[in-house]
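>>> Dropping a prediction and its sequence here:
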Amino acid sequence: MTSSDWGDWLPRAVAEADPETVSLWYLGCNGFAIKGRDGTVLWIDPYVGTGDPPRTVRMIPVPFDPVDVDAADAVFATHEHTDHVHGPSQAPILANTDAEFLAPDDSLSVARDEESWTDEWDVDDEQFSEVREGDELRVGEFTVHVVETHDADATHPVGYVIDHPTGTIFHAGDSKPSPTFPALADEYDIDLGILAFGSIGTVPDKETGEPVRTKWYSDENEIVEAASALDLDRLVPTHWDMWKGLTADPTALHEHARSFEYPERLEVVEIGDRIEL
C-alpha cells in the first residue's frame, strides 16, 4: 500500500462536514464518499492502490490512507475489478468503523476468497452483505436501490440508485449504455448521475506484455447516450483521470452533450473535489 500523498485532510473533511443536503467527495478513479445532512456516510468503490505497473499505471495522487477513515456507515462495491474491490483500500475502513461491505456475489468472492480480508485485517465475515438487482437497502438517511447495469468486462456488475429526501444519485460503476436505463429514468428522478468515461488506448497484455488496443469505459458518444437515456439533470464523468493510456478530457463532453435535452448540465470534478446534491 502506498502512503497518501495528501495526509489525512480528505477523511477529516468528510468526518467534519455538516452538509445542508448531501455532499459528495470525488476520490479519483470511480470512488466517492457521500455524506448526508444527518451524518450518514457511504463510500462507493474507494481505491487507493497504484494498479499493476507497467500494465496499469496510476496517474493521480493517492488522496487518503484508509486507516485514517473513521466515518463510514457502509462501503459499497459496484463490481469485482481490483480498482473497485481492493482489500488494502477498503478492509481498513471496515476494521476502523465496523461498517458493512455491500457488494454483489463475485465482488464478495474477491474479499472472502481471493484476498482473505478476515484473515489479513480485523474484519468480521458478518460485515459482508450480498446485494442483488432489485434489492432496496436502508442505510441511515439513505435508501439504496440495487439496479442492473451493462459492463461486459465484469462478471457481475451492479449500479446503485441512492435516494435521499433532498435528491437522488445514481452510481453506475463502469457501465456502458444499458437497455435498463430508460426504465430507470421512468422510475427515478435522478438529479446526479456518475458514469465512467475514458479514451481507447493501448495497455500491455497480462501474459505477453505486448500493447493491446483497450476500451474499458464509455467513450464520448456512449456516455452522453447513457446520460440521455437516464434523463440526468447533472452528469459527473469519472475514471477519465486514472490509468495511463486511457485518460481523457472530460471537458470535451460539452460538445457531445450540447444538442441533447439530457444531461442538463455537465459537472467536471477532479480528485478531492466536493460537490453538493
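Alright, I've got the coordinates.
>>> drop to CA atoms for contacts and neighbour counts, all remaining ones
Fine.
>>> Isn't residue 211 up against residue 203?
Yes - with contact defined as C-alpha atoms under 8 Å, residue 211 counts as touching residue 203 (5.2 Å).
>>> Comparing the two, which shows the higher neighbour count?
Neighbours of residue 211 and residue 203, each counted by other C-alpha atoms under 10 Å, are more numerous for residue 203; the result is 21 against 13.
>>> contacting residues for that one?
Counting by C-alpha atoms under 8 Å, 6 or more residues apart in numbering, residue 203 touches 55, 56, 210, 211, 212, 213, 214, 245.
>>> List buried members of the residues you listed by neighbour count.
Applying a neighbour-count criterion of 16 or more other C-alpha atoms under 10 Å, the buried members of these are 55, 56, 245.
>>> Rebuild these as a markdown table, extending it with secondary structure and distance to residue 236.
Putting these into a markdown table (DSSP: H, G, I helix; E, B strand; the rest coil; distance: C-alpha to C-alpha, whole Å) gives the following:
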| residue | secondary structure | distance to residue 236 |
| --- | --- | --- |
| 55 | coil | 27 |
| 56 | strand | 23 |
| 245 | coil | 21 |
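>>> Tell me where the stretch 101-250 of the chain has helices.
Along the stretch 101-250 of the chain, the segments classed as helices by DSSP state H, counting those that start in this stretch run 105-109, 117-120, 181-187, 220-229.
>>> Would you mark the buried spots in the second one?
Put plainly, it is helix 117-120. Buried residues in helix 117-120, defined by neighbour count with 16+ other C-alpha under 10 Å: 117, 118.
>>> Which secondary structure state is assigned to the residue nearest to residue 228 when sequence neighbours are not counted?
Closest residue to residue 228 apart from its sequence neighbours, by C-alpha to C-alpha, 6 or more residues apart in numbering: residue 262 at 4.6 Å. Each residue gets one of three states, and residue 262 gets coil by DSSP: H, G, I helix; E, B strand; the rest coil.
>>> who are the neighbours in contact with residue 262?
Contact criterion C-alpha under 8 Å, 6+ apart gives 227, 228, 229, 231, 232, 233 as the residues in contact with residue 262.
>>> Taking those residues together, which two end up most distant?
In those, two members sit farther apart than any others by C-alpha to C-alpha. They are 229 and 233, at 11.5 Å.
>>> Pasting the second one now:
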Amino acid sequence: MINDVNIKDLDRQKWINNVFPEWGTFLNEEIDNTVVEENKFKMWWLGCTGIWVKTPADCNIIIDLWLDTGKQTRKFPAPPAWGQGKDFQMARMMGSKQWQPNARSAPMVIDPFAITKMDAVLSTHFHRDHIDPYVAAAIVANTDAPFIGPKYSADMWRKWGVPEERITVVKPGDSVKIKDVEIVAVDSFDRTALITAPPAGDIRGICPSDMDDRAVNFIIKTPGGNLYHSGDSHFSNYFVKHGKEYDIDVVLVSYGENPIGCSDKVTSVDCCRIAENLRAKVLIPFHYDIWSNMLADPKEIELVYNYRKDRLNYKFNVFLWEVGGGYLFPDDKGKKRFMFERGFSDAFEEEPNIPFKSFL
C-alpha cells in the first residue's frame, strides 16, 4: 500500500517495476475471465491498431499488438535501431531533414508477459507500431501460438528469434483455420508501407517490391460475424471488391491527423468511404490515439457521418472506442460510444463508513 511506503526505499527502477504497464494485469484478467456466448465475438482495443479477438471456442487472437514506445528524448542522434532524422522512414518518405516528434500517447493497457493463452499472433505489416519484439518474446515463452503475417513481418520475427516452425507467411487469398476462426489475408492498400523502403542492407529490402510481401489486411471470420482489420490501408476503390466477396460486419480503419507534407493516415471522409465500399455494418476508427504528432479527434468522423448519412443513405454505424475497452458483436452493433464500467452499482447496500452527512 502506498501509505506504507518510505521514500528512502524508492528509486527509478522500483517506480518502473511498480507502475508499468500502467494497467498491470487489470485487462489481462478481464480477458481471461470473459466467456463469449455462441454466435458472438468480443474484441478489445489495446492501443494503436492492436486488437485482441476472442470467440465462443475460446480462440484468442492478437493483431498488430505493439507495446514499445516512441520518442523518449530530444537528444539526437538517438540509438540507430529504427533510424532517426533523415534516415527515419517517415522523414525519407517526405524528403524531410527533421526527426518525427512522435511520442507515444496511449497507455500500456496489457501485460504481454502475463498472457497465458494465445492461439495466433498476427501482423499486418513491418512498421514498428504493428509488430513487437516484447510481444514475440512473451508469446514464444508462454504459448504455442503461431505467428502469421506477410513476408516482411516474418523476416522480422525470424531475426528476433521466433522459431521457424512457428512462422506462417501469408499473401492475399491465403487463409488459416484455428479453432472456430478462419483468418483470411486480403490485399493491403498501405501506400506508406509500399514507399517507405528501409535503408539498403535492411532485411526488409529496398524499393520497389511487391506490396503482398510487405503488407496484408486481415478478415477474421468468427461464429459471431466477420471483422475486417485494415492495418494502415489508405482508401482504395478495391475495397468494393472485398465488400462484394466477403460479408463484412465490423471494419477497423487507421484514422489520424496528417502532418504537413504527409498522407499517412486516413481522413474522416475516407473512413466513411471505406465502410461504405466494404458494405460494413459498423465503422470503428483506431490508430489516432498513439502518436502525439498525429493525434486526431474521432468526433470529426461523427460530424462527417451525420452530415452525409441521410443524403448518401449510409447503412453502417460509427462507433467511437476507448483504449482498453471491449466491444461485443452483435450486441454492441448499434452503440455510438464506449464507456468503461462505472462501478458502485451496489451503492448503499451497506451503510457508508464515512461521515458524509456532515457535508450535506
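Looks like it arrived, so ask away. Computed from a predicted structure; not experimentally measured.
>>> TM value for the aligned chains?
Scored against TM-score structural alignment, normalised by the length of structure 1, the superposed chains reach a TM-score of 0.89; 259 aligned residues with a C-alpha RMSD of 1.5 Å.
>>> So for residue 229 and residue 233 of structure 1, which sits in the more crowded spot?
When neighbours are counted by other C-alpha under 10 Å, residue 229 of structure 1 and residue 233 differ, and residue 229 comes out ahead with 21 against 18.
>>> How about the equivalent of the more buried one over in structure 2: what's its closest non-neighbour residue?
Under the alignment defined by TM-score structural alignment, residue 229 of structure 1 corresponds to residue 277 in structure 2. Leaving aside its chain neighbours, residue 277 of structure 2 sits nearest to residue 240 (4.7 Å; criterion: C-alpha to C-alpha, 6+ apart).
>>> how much space between the one you found and residue 179 of structure 2?
Taking C-alpha to C-alpha, to the nearest Å as the measure, residue 240 of structure 2 and residue 179 of structure 2 are separated by 29 Å.
>>> List the contacts of the residue nearest to residue 277 of structure 2.
277, 278, 279.
>>> quick one: the strands in the stretch 101-250 of structure 1?
Chain-ordered strands for the stretch 101-250 of structure 1, with DSSP state E, counting those that start in this stretch as the definition, fall at 128-130, 136-139, 142-148, 158-164, 167-171, 192-196, 201-204, 211-214, 234-238.
>>> got these as TSV, with distance to residue 91 of structure 1 columns?
Rendered in TSV, the data for these read as follows (distance: least, C-alpha to C-alpha, whole Å):
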stretch	distance to residue 91 of structure 1
strand 128-130	11
strand 136-139	19
strand 142-148	21
strand 158-164	20
strand 167-171	21
strand 192-196	24
strand 201-204	28
strand 211-214	30
strand 234-238	23
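>>> These: which one's closest to residue 3 of structure 1?
Each of the strands of the stretch 101-250 of structure 1 was scored for nearness to residue 3 of structure 1 using C-alpha to C-alpha, and the closest is strand 234-238 (22.7 Å).
>>> Residues touching that closest one, excluding its own?
Residues from elsewhere that reach strand 234-238 of structure 1 (C-alpha under 8 Å, 6+ apart): 28-30, 191-197, 227, 250, 263-269.
>>> Show me just the buried residues among the residues you listed.
A residue is treated as buried here by neighbour count (16+ other C-alpha under 10 Å); on that basis the buried members of the contacts of strand 234-238 of structure 1 are 28-30, 191-197, 227, 250, 263-267, 269.
>>> what number of residues lie near the residue lying closest to residue 49 of structure 2 once chain neighbours are set aside?
On the basis of C-alpha to C-alpha, 6+ apart, the spatially nearest residue to residue 49 of structure 2 that is not a chain neighbour turns out to be residue 287, at 5.4 Å. Burial measure for residue 287 of structure 2: 24 neighbouring residues, criterion other C-alpha under 10 Å.
>>> quick one: what's aligned to residue 287 of structure 2 in structure 1?
Aligning on TM-score structural alignment places residue 287 of structure 2 opposite residue 239 in structure 1.
>>> go on, residue 231 of structure 2?
With TM-score structural alignment as the criterion, the equivalent of residue 231 of structure 2 in structure 1 is residue 173.
>>> Would you agree its match is in contact with residue 195?
Yes - in this structure, residue 173 of structure 1 is within contact of residue 195 by C-alpha under 8 Å, at 6.8 Å.
>>> still on that earlier bit, and the buried ones among the contacts of residue 203 of structure 1 as CSV, adding distance to residue 20 of structure 1?
Below are these laid out as CSV (distance: C-alpha to C-alpha, whole Å):
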residue, distance to residue 20 of structure 1
55, 42
56, 38
245, 39
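>>> Specify which member of these is nearest to residue 117 of structure 1.
Each of those was checked against residue 117 of structure 1 using C-alpha to C-alpha; the closest is residue 56, at 23.1 Å.
>>> Mind telling me what that closest one corresponds to in structure 2?
In structure 2, the position corresponding to residue 56 of structure 1 is occupied by residue 102, as judged by TM-score structural alignment.
>>> how many neighbours does the nearest residue to residue 60 of structure 2 once chain neighbours are set aside have?
In space, and not counting its chain neighbours, residue 60 of structure 2 is closest to residue 54: 4.8 Å by C-alpha to C-alpha, 6+ apart. Neighbours of residue 54 of structure 2 under the rule other C-alpha under 10 Å: 26.
>>> that older thread, so the match of residue 287 of structure 2 sits right up against residue 26, yeah?
No - in this structure, residue 239 of structure 1 is not within contact of residue 26 by C-alpha under 8 Å, at 10.4 Å.
>>> isn't there a helix covering residue 252 of structure 1?
Yes - with the criterion set as three-state DSSP, the secondary structure at residue 252 of structure 1 is a helix.
>>> what's the neighbour count on the counterpart of it in structure 2?
Correspondence of residue 252 of structure 1 to structure 2, assessed by TM-score structural alignment: residue 300. Using other C-alpha under 10 Å, residue 300 of structure 2 has 13 other residues around it.
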